[in-house]
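S.K.: Return a 3D structure for these sequence lines:
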Amino acid sequence: MPLSNEQRNQLKTMGHDLPAMIVTGDGVNEGVIAELDRALADHELVKIEISSEDRAERAAAISELCRAGRAELVQTIGKQALIYRKSPQPDKQLSNIHRSG
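M.R.: Alright, predicted model coming up:
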């Protein structure tokens, strides 16, 4: 389900000061996808950094990560992207959504 503008703005605010949890320079591979899936399950809102200098490669990698992680892209700024996937049973100690609220 796509995010509303209001939801997107709230998530941008929550994610502003988050550090990048996943940094990749080798593109998208099984290890990166597995780590993203774990991070989304734990934290729901995750900032990733794609180190590629090529804008098209970064956009393709972000799109692939969102698809593979069944997540919504909240925002991209430069080499960083903020990605969200609602957890059915969030851990209130780990979830960036619950900790910032």
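S.K.: all contacts plus neighbour counts: C-alpha atoms, from now on.
M.R.: OK.
S.K.: So for the residue nearest to the spatial centre of the chain, what's the nearest residue that isn't a sequence neighbour?
M.R.: In the chain, the centroid-proximal residue (CA atoms, centre = their mean) is residue 83; its distance is 2.4 Å. Spatial nearest neighbour of residue 83, chain neighbours left out: residue 73 (4.7 Å); criterion: CA to CA, 6 or more residues apart in numbering.
S.K.: Now the second one, please; I'll put the structures next to each other:
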Amino acid sequence: MISSKQRAYLRSLANTITPIFQLGKNGIEEAFLRQLEEALEAREIIKITVLENSGYTAKEAINEICESIGCEGVQAIGNKIVIYKASQKNPRIVLP
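M.R.: A predicted model of the protein is given here:
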């Protein structure tokens, strides 16, 4: 669990990154979750666009993703979500 100060720091980092995944009509399935885990291991923080045809709101998507892969939901605004998980092999982000 991250504190509000750490969450604010992660939100500031997420401002400059572009979404690298789109959650579409296939929804949240195993292959998508596996790709997210690999990306989180490499980048630690990622932004995802939730498309309208996915059947999820941003808050529903972030809750299900975080529950499935054990990451932290940083932000869900509009149709964009930001998730964070510290890398096991090569942590780069140092939380305050």
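S.K.: Residue 76 of structure 1 versus the residue nearest to the centre of structure 1, what's the distance?
M.R.: Using CA to CA, to the nearest Å, residue 83 of structure 1 is found at 9 Å from residue 76 of structure 1.
S.K.: residues in contact with residue 21 of structure 1?
M.R.: Residue 21 of structure 1 makes contacts with 39, 46, 47, 48, as judged by CA atoms under 8 Å, 6 or more residues apart in numbering.
S.K.: Of those residues, which are reproduced in structure 2?
M.R.: Comparing the contacts of residue 21 of structure 1 with structure 2 on both residues aligned by TM-score structural alignment, their matches' CA atoms under 8 Å, the contacts found in both are 46, 47, 48.
S.K.: Secondary structure for the residues you listed - can I get that in TSV?
M.R.: Listed next are these as TSV, based on DSSP: H, G, I helix; E, B strand; the rest coil:
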residue	secondary structure
46	strand
47	strand
48	strand
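S.K.: Quick check, the residue nearest to the centre of structure 1 in contact with residue 45.
M.R.: Yes. With contact defined as CA atoms under 8 Å, residue 83 of structure 1 reaches residue 45; the gap is 5.8 Å.
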